[in-house]
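Q: Here is a sequence together with a model predicted from it:
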Amino acid sequence: MTDWLITNADIINEGRRFHGDLRIKNGRIEAIGSGLTARAGEQVFDAAGRLLMPGMIDDQVHFREPGLEHKGDLATESHAAVAGGITSFMEMPNTKPPAITLDALEAKFRLASTRAVANHSFYLGATNDNLDVLRSLDPRAAAGIKVFMGASTGNMLVDNPDTLDAIFRDAPTILLTHCEDTPMIEANLAIERARYGDAIPVERHPYIRSREACLKSSRLAIELARRHGSRLHVLHISTAEELLQFAPGPIAEKRITAETCVHYMQFDEADYATRGNFIKCNPAIKSASDRVAIIQAVREGRIDVLATDHAPHTLAEKSQPYETAPGGLPLVQFALQCALERWFDGQLPLELIVEKTTHAPATLFNVRDRGFLREGYFADLVLVDLQTPQTVTRESVLSKCGWSPFEGMTFRSSIAATWVNGRLACRYGKFDSNIQPGQRLEFNR
């Protein structure tokens, strides 16, 4: 059923918050107003004053399919995303095989067309030797091109200076970079091994994957982008120093933009003592002053997008010693609630959280007809209950890995309902029995 009348909602969209109703017809928003009355054949949903906003668009996830399905897959992780109010995702190329050819890229779209319950797109991955493939990409066929300028999960490090220069010069669409300097990280790791042997404490993670390594790499990416006029989006900013490289202001006016992730606003290095490898990620979660600076940068517009970098690993993998435990956190199910904690704490206004999680990624990637509550746009919606807290338990986790870095935490909001393409897909974590696959995202490029 894709014809709905949502009444009595606290609507937040494009910087405004107002009481009203919203009509969905054939999967799209037909009307937004007040006093709308039900038509024959419509289902009525009383929002009861809860917050209605566009569904979150997550520009950075790792759903692990194909090849790493023991960690997660397109079905399990997209269900977790929808339960958390994420209606569209853009997935990274470091799967097995990696999406570094056009055929491998399209194979992932075919998988998602029947398995992903959220709308979706994928990135083409850069390597040291696939420049011709990158040049041949139709900008409308993928979310963008991902460049690993620091080694992370998978083996896709691009460290040839000539290749990097050519990628920034010739890329036909937006470039997204993971910025950490691998030689610096390896030198730091050698120092820690000499000190601790094979028992490096996880608390050393932010000093191994250091702020200097992040800053050196992001400076290089920005230098290359400025040299060639590239459209650059720097992912998962984790340090105060890096923030000074990005200008405040509206995202539509920028050629170089920045993203951070919800966990960098929630945790800091003091949390390693209790959460250990469960918050080990790349780049590393760093100091409390970095966390404060990141929130301030979101507020002033230096950071343009909030995302997750959802990257599940099994409990067994995360339970290994520091060096062998992989970096990455499962986040999509609770990401929006985590972001909303910044509102409860008086740090960010609701309107800005909606901007950074929905409007900004839609604008940045030129997503067609999504990311806003506008008549004629797809009805990708999330209804948030600001009055009903939710405590995260291991049993409540929908990601295949079965654990969460937020376990034991109580968020002061709940996700009441999520509509994807006009269909009511999920209510308080319970899915519609006839839930449908999401759609391939289209781009106005």
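A: Cool, the structure landed.
Q: C-alpha only now, for contacts and for neighbours.
A: OK.
Q: Number of residues surrounding the closest residue to residue 239 other than its chain neighbours?
A: Nearest residue to residue 239, sequence neighbours excluded (Cα to Cα, 6 or more residues apart in numbering): residue 290, at 5.3 Å. Look at residue 290: counted by other Cα atoms under 10 Å, it has 23 neighbours.
Q: How about the contacts made by residue 290?
A: Counting by Cα atoms under 8 Å, 6 or more residues apart in numbering, residue 290 touches 238-240, 268.
Q: Report the two of those separated the most.
A: The most widely separated members of those are 240 and 268, with 12.7 Å between them, by Cα to Cα.
Q: Structure two is appended below for comparative analysis:
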Amino acid sequence: MLVKNAKIIMGTEEVMVDILIQDGKFVKVGRNLAEDLKEEILDAKGHYVLPGMIDAHTHMRTPGFTHKEDISSGSKAAIRGGVTSFFDMPNTDPATVSMEALEEKRNMYQGNSYADYAFYFGGTRFDNHEEVQKAAEETVATKIFFNVSTGDMLVEDDRILENIFHASKRVAVHAEREMVEKAIQLARKIKKPLYLCHISLEKELEYIREAKEIGIEVYGEVTPHHLFLNEEDREQTEETKLFLRTKPELKTKKDNEALWKALQYGILDTIGTDHAPHLLEEKKAKLTFGMPSVEHSLEMMWKGVEEGKITLPRLQEVMCENPANIFGLKTKGKIAVGYDADFVIVDEKDHSEIQQEEIISKAAWSPYVGQKRGCKVLTTVLRGEIMYHEGIFGKKRGREILKHE
């Protein structure tokens, strides 16, 4: 494949290039590659071409909750949103807390995903550190819940926490408020990389900044909904009081502003959607936490570029390059020779409203319906194969990333 007339970000510069792809890899990036003409030509028409998004925080609901989402519908929504790789969390049913459960999950995923994927492993209050150790090289991180979780995944015993940290290659945590500081201190003591999921409060940013200043390997993630939505949005109607409920909860406008600044200036490192779909009837029936988000993350985050809250080079860093670097994905996250040819073409001038009828997720709703997008995803390519182009999807060809790195 030859991609013509592509506007890419190199460092802080915008450059117009052609991109040559062979055997699913980028092999040349430069000007006037017509002499390398291939049978398949994709004309980007001067639009921006970014590396495929890497979403390091999703709940695709397979196994156990496939009426809300499944690997096929969730990965299709991801591809529609320009996300070519995602990591799935372990709080499924059964939870991914044993090697047996991990293998069962792998079998369910194989051949059923549109995007590439990797798995988290879960720690439990029953101290499964021996299983954690077995899974450490086969999963992106161990997920530990410090505050709240379903089933047996809330870990409160300090001895068990230390055992799981020791057994892990890297640790990702659901930690809020003072628990953020506790997780950081554990990471410092045991010398393990720490990934803090869905940071939502200005106060939590102080813990991260201080940790980075003294050299602790800690990374902060923020979700689009904690950037764009707040308590005022949630309290608007009786429906939004039910629909716009997440863990962590939405915070204040002041927190929104602090998170944006922290993302631009390096205190926060990644965008993770925490894609957590529930059906609307479930949200209406009882208080249920979580929202679908993966298919509009890039289109919404581009609004931040339009509004001057984040630069485009920084957006590419936090949605593509940083997740790959943090989690050790050697072939993902860049448009560069030798990397997987994962990329997305966007129309940066399309600010149309997000419509209900365009939703791909099985949850069939989005907190962003009715909002104007910052850009529109036109084309998503995975390892040199067009997976989405102007409403048409390719065949499922996603595979487990860590098995092929």
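A: Structure received. These figures come from a predicted structure and were not determined experimentally.
Q: Drop the TM-score for these two in here.
A: Once the chains are laid over each other, their TM-score by TM-score structural alignment, normalised by the length of the second structure reads 0.95; 400 aligned residues with a Cα RMSD of 1.9 Å.
Q: circling back: how about the residue nearest to residue 239 of the first structure, what's its partner in the second structure?
A: In the second structure, the residue equivalent to residue 290 of the first structure is residue 255, according to TM-score structural alignment.
Q: what separates the aligned partner of residue 355 of the second structure in the first structure from residue 387 of the first structure, distance-wise?
A: Under the alignment (TM-score structural alignment), residue 355 of the second structure pairs with residue 393 of the first structure. From residue 393 of the first structure over to residue 387 of the first structure the distance is 19 Å, taken as Cα to Cα, to the nearest Å.
Q: higher neighbour count, these two?
A: In terms of neighbours (other Cα under 10 Å), residue 393 is the more surrounded of residue 393 of the first structure and residue 387; the figures are 15 against 10.
Q: for the contacts of residue 290 of the first structure, which one is nearest residue 311 of the first structure?
A: residue 238 (16.4 Å).
Q: In space, what's closest to the match of residue 355 of the second structure - neighbours in sequence excluded?
A: Residue 393 of the first structure sits nearest to residue 407 (Cα to Cα, 6+ apart), 5.3 Å away.
Q: Which helix or strand contains the residue mapped onto the one you found from the second structure?
A: Residue 407 of the first structure is assigned residue 369 in the second structure as its aligned equivalent, the criterion being TM-score structural alignment. Under the criterion of DSSP states H and E, residue 369 of the second structure resides outside all helices and strands.
Q: Residue 369 of the second structure: neighbour count?
A: Burial measure for residue 369 of the second structure: 16 neighbouring residues, criterion other Cα under 10 Å.
Q: do residue 248 of the first structure as well
A: Burial of residue 248 of the first structure, expressed as a neighbour count using other Cα under 10 Å, amounts to 18.
Q: is it true that it touches residue 302?
A: Yes. In this structure, residue 248 of the first structure is within contact of residue 302 by Cα atoms under 8 Å, at 4.2 Å.
Q: Roughly how far does the match of residue 407 of the first structure sit from residue 378 of the second structure?
A: Separation of residue 369 of the second structure from residue 378 of the second structure (Cα to Cα) stands at 18 Å.
Q: Tell me which residue lies nearest the centroid of the second structure.
A: For the second structure, the residue whose C-alpha lies nearest the mean C-alpha position (Cα atoms, centre = their mean) is residue 55; its distance is 1.7 Å.
Q: Doesn't that one lie inside a strand?
A: Yes. Secondary structure assignment places residue 55 of the second structure in a strand (DSSP: H, G, I helix; E, B strand; the rest coil).
Q: Tell me which residues touch whatever residue of the first structure lines up with it, please.
A: Mapped onto the first structure by TM-score structural alignment, residue 55 of the second structure lines up with residue 58. Residue 58 of the first structure sits next to 86, 88-90, 306-308, 357, 361 when contact means Cα under 8 Å, 6+ apart.
Q: picking up where we left off before, quick check: next helix or strand after the helix or strand hosting the match of residue 290 of the first structure?
A: Following DSSP H and E, one finds residue 255 of the second structure within helix 253-265. Tracing the chain past helix 253-265 of the second structure, the next element assigned as helix or strand by DSSP H and E is strand 270-271.
Q: what packs against that following strand?
A: Strand 270-271 of the second structure makes packing contacts with strand 218-222 when contacts are defined by 3 or more Cα pairs under 8 Å, 6 or more residues apart in numbering; DSSP states H and E.
Q: which residues in the first structure does the strand it packs on align to?
A: Counting by TM-score structural alignment, strand 218-222 of the second structure falls onto residues 256-260 of the first structure.
Q: what separates the matching stretch from the chain centre, distance-wise?
A: Between the centre of stretch 256-260 of the first structure and the centre of its chain there are 12 Å (Cα atoms, centre = their mean, to the nearest Å).
Q: what does stretch 411-430 of the first structure give?
A: From the chain centre to the centre of stretch 411-430 of the first structure is a distance of 18 Å (Cα atoms, centre = their mean).
Q: start to end distance for it?
A: For stretch 411-430 of the first structure, the first and last residues are 18 Å from each other (Cα to Cα).
Q: Ok, stretch 328-348 of the second structure next?
A: Using Cα to Cα, the span of stretch 328-348 of the second structure from its first residue to its last is 30 Å.
Q: number of nearby residues for residue 103 of the first structure?
A: Look at residue 103 of the first structure: counted by other Cα under 10 Å, it has 9 neighbours.
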